[in-house]
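**Q** Sequence first, then the predicted structure, then my questions.
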Amino acid sequence: MICNLCPRQCGAERTPEVGKGWCRLPSVAKVARAELHHWEEPCISGTKGAGTVFFSGCTLGCVFCQNGPISHENQGKEVTEEELYALFEKLAGEGAHNIELVTPTQYIHVLQKVLARPIPGDLPVVWNCGGYERVEILKSLEGKVDVYLPDLKYVTEELAEKYSAAPDYPSTAKAAIVEMFRQTGPVQLEDGILKKGVVIRHLILPGRLAEAKRVMDWVSEQFAPGEVLFSLMAQYTPCGNLEQFPELQRTIRPSELRAARNYMDALGIQGYVQELEAVGEKFIPDWNMRENE
């Protein structure tokens, strides 16, 4: 396949065995882990866990990514469409509240077909992504995805280029989130579990409180209170090679989180604030689906 799925539109050839271009991934889906996941927002994980499938690869290049082995190194196990659907069935059978697809953008061509089938247990489908999506491609998911869980990492082009190699990220992610909301409408909760809607995540980076405030300003201006949920994340953990980025070589300070929380409250944005207890490599999953296993 000649791939233009993500905003980079590199036109790379992705054969079943080999991938070129930005993501360097084959056309066959690769999965790094599938499990009941209890570390998402309460409306996603609930009491039983989200039925989470972590996909290998990523369309961004975040220097601080804590999932580097799968996002940058593409670790994972290739699965057929039938095997992927069987994972959905297994997770539903284990009592998952939903089927959550994490970093799935590079496999939209596969998921369009798999999600066209009845979802086991009639569970809501959650699209957990970095926010870097083409609106034209998102439209192909309408009616197949119930909950969107995008990041809004930056609204400043310079930061997006410096940390994620994507200067077009702010405009692209904002347009994508607007499309996501068009598809789902306002949040719909049932017994505390999100059945339909959008949850926008923002990871506070050390020394970037002003950017967190700019992100919240946009959310507040774009959506009426309660139309979407917002997740202010404090879990930043220095990972990977940050030698060129000394400002990222620490966790965020309690004062930064406190100031961000107060700003969120002042804007009347509804959602969640992650505590600093979530910081640390102990919260990074073991990527247990590997080739030859």
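**A** Perfect, I can see it now.
**Q** Could you use CA atoms for every contact and neighbour count after this?
**A** Fine.
**Q** Now do the same for A32: helix, strand or coil?
**A** Following DSSP: H, G, I helix; E, B strand; the rest coil, A32 is assigned to strand.
**Q** which residue packs closest to it, ignoring adjacent ones?
**A** Setting aside the residues directly before and after it, A32 is nearest to G76 in space (Cα to Cα, 6 or more residues apart in numbering), at 4.2 Å.
**Q** what does A176 give?
**A** Closest to A176 by Cα to Cα, 6+ apart is V135, at 5.4 Å.
**Q** Contacts for the helix ranked longest in the chain, please.
**A** Determined from DSSP state H, the single longest helix within the chain is helix 169-184. For helix 169-184, contacts defined as Cα atoms under 8 Å, 6 or more residues apart in numbering pick out 7, 131-135, 138-139, 142-143, 146-148, 150, 152, 154-157, 160, 196-198, 228.
**Q** related to what we said a few turns ago, thought the residue nearest to A32 was touching V31?
**A** Yes: proximity of G76 to V31 meets the contact threshold set by Cα atoms under 8 Å, at 5.1 Å.
**Q** dropping in the other structure now:
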Amino acid sequence: MPLPLHIRSALRQPSCRPRPRLSSLARRKLHLAPPWLLDDYIPRYHLISSIDAAKKRSEAYAHLRECNLCPRLCGVNRYEKTGVCLIGAETVKVNTIAPHFGEEPCLQGHNGSGSVFFSGCNLRCVFCQNHDIAHQRNGFDLTPEQLGEWYMKLQEVGHCHNINLVTPEHVVPQVVLAILHARELGLRLPIVYNTSSFDSLESIQLLDGLIDIYLPDFKVWSDKTSKRLLKADHYTATAMESIKAMHAQVGDLCFTADGIAKKGVLVRHLVMPGKEDEGREIVKWLAENVSKDMMVHIMEQYFPRAHVGKPRRGARDDDAVVEPGGVPASGETKAKVRYEDINRPVDLSEVSSVKRAAEEAGLWRFVEPARHGGFNI
């Protein structure tokens, strides 16, 4: 049936709505997912071949027979004796295994990060926030196979978002063996390597293909500071080398649509009282030498712990306290506590100073509490 005359006439009339101008069309933007948003993710340890897995097992045993896992290069056969870390070869000593809700929002999510807190450490930070775990051999012993079974419990019972290995630098071979064992058991969670950055390149190379998220802590910038507060030489050069190697393996931090991190590097820096100048150098170096798209957590929760604020050695014995050169100490000196310069909480102005330096250097992806109460991408 033909259309009525008045309808046909209306269709022939030009539209009364103005056509969009070319300039407005040119301003339209197509919003695509950023390169750090993943549709799905397969853990890296599922992508290596059985041949490569066997090679890594062999390399892990070799490291234990002549330990070079950190720059201390103890070189000991850990089947016979221990080095600085005080941990042998056949087992690891674990203090706590549980879902943890004290990590970054993108790691802990709703169900927590499946954290494994290893006892022992290859550093001796005088301000260590986990002093009772890292500086003492408290906990229970697990073989690599038993450790892998615990990974499965964190996945199946805890429903955690990842396996978070806390202070693992000195037990990398056992960690490698545990991951490969858990792979055979059906583990499918990303592995987080939560480190002080005092790792050897050989250790990072052994982990290649097994670690999904590197969570390094870049502590201090000055060698003088590292020797005094971390009890380690050449910490800064080691951290630089380690973080570059980590980033070369997994790149910048990536997420799935639920806001949970799956792959990449997230660098932490704990701002310390009076050390904000070192923090500014660290963030500047990250931006200029690794990536301006690096995810960074500038942390403000420093609080005197471990040896900081304790009475000076020999303070109870008047004859034992001396000034440099053997001169008897004055009453004022005897009253002072150890590491007095960092015996206070960090000031928020010091934290802000480091944050400004990071922004000026070009960093822009910061870990902060999400204002909407969800996850922070």
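**A** Great, that's in hand. Because the structure is predicted, anything quoted here is derived from the model rather than measured.
**Q** still on that earlier bit, please report how far the equivalent of the residue nearest to A176 of the first structure over in the second structure lies from L64 of the second structure.
**A** Under the alignment (TM-score structural alignment), V135 of the first structure maps onto L201 of the second structure. Distance from L201 of the second structure to L64 of the second structure, counting by Cα to Cα, to the nearest Å: 15 Å.
**Q** Which one's more surrounded, these two?
**A** Between L201 of the second structure and L64, L64 has the larger neighbour count (other Cα atoms under 10 Å), namely 23 against 19.
**Q** quick one: the more buried one is in a helix?
**A** Yes: when three-state DSSP is applied, L64 of the second structure is found to be in a helix.
**Q** residues in contact with it?
**A** 76-79, 89, 173.
**Q** out of these, which is most surrounded?
**A** P173 leads the contacts of L64 of the second structure on contacts (other Cα under 10 Å) with 27 neighbours.
**Q** Report the spatially nearest residue to it, omitting neighbours in sequence.
**A** A60 (4.4 Å).
**Q** pretty sure the one you found is in a strand, no?
**A** No: per three-state DSSP, A60 of the second structure lies outside any strand segment and is helix.
**Q** pretty sure it contacts V176?
**A** Yes: in this structure A60 of the second structure lies within contact range of V176 using Cα under 8 Å: 7.0 Å.
**Q** anything in contact with each of those two?
**A** L206.
**Q** can you count the residues close to E190 of the first structure?
**A** E190 of the first structure has 9 neighbours, counted by other Cα under 10 Å.
**Q** do you know how far it is from K196 of the first structure?
**A** 9 Å.
**Q** C106 of the second structure maps to what in the first structure?
**A** Matched by TM-score structural alignment, C106 of the second structure corresponds to C43 in the first structure.
**Q** Quick check: nearest residue in space to that match, chain neighbours excluded?
**A** Using Cα to Cα, 6+ apart, the closest residue to C43 of the first structure is I193 (4.4 Å).
**Q** Contacts only, for the residue in the first structure that A361 of the second structure lines up against.
**A** Superposed on the first structure with TM-score structural alignment, A361 of the second structure falls opposite L267. With contact taken as Cα under 8 Å, 6+ apart, L267 of the first structure is in contact with 216-217, 220.
**Q** L267 of the first structure and E221 of the first structure, how far apart?
**A** Distance from L267 of the first structure to E221 of the first structure, by Cα to Cα: 10 Å.
**Q** now swap in L25 of the first structure and tell me
**A** Distance from L25 of the first structure to E221 of the first structure, by Cα to Cα: 37 Å.
**Q** And G76 and V31 of the first structure? Which one has more around it.
**A** Comparing G76 of the first structure with V31 by other Cα under 10 Å, the one with more neighbours is V31, at 26 against 23.
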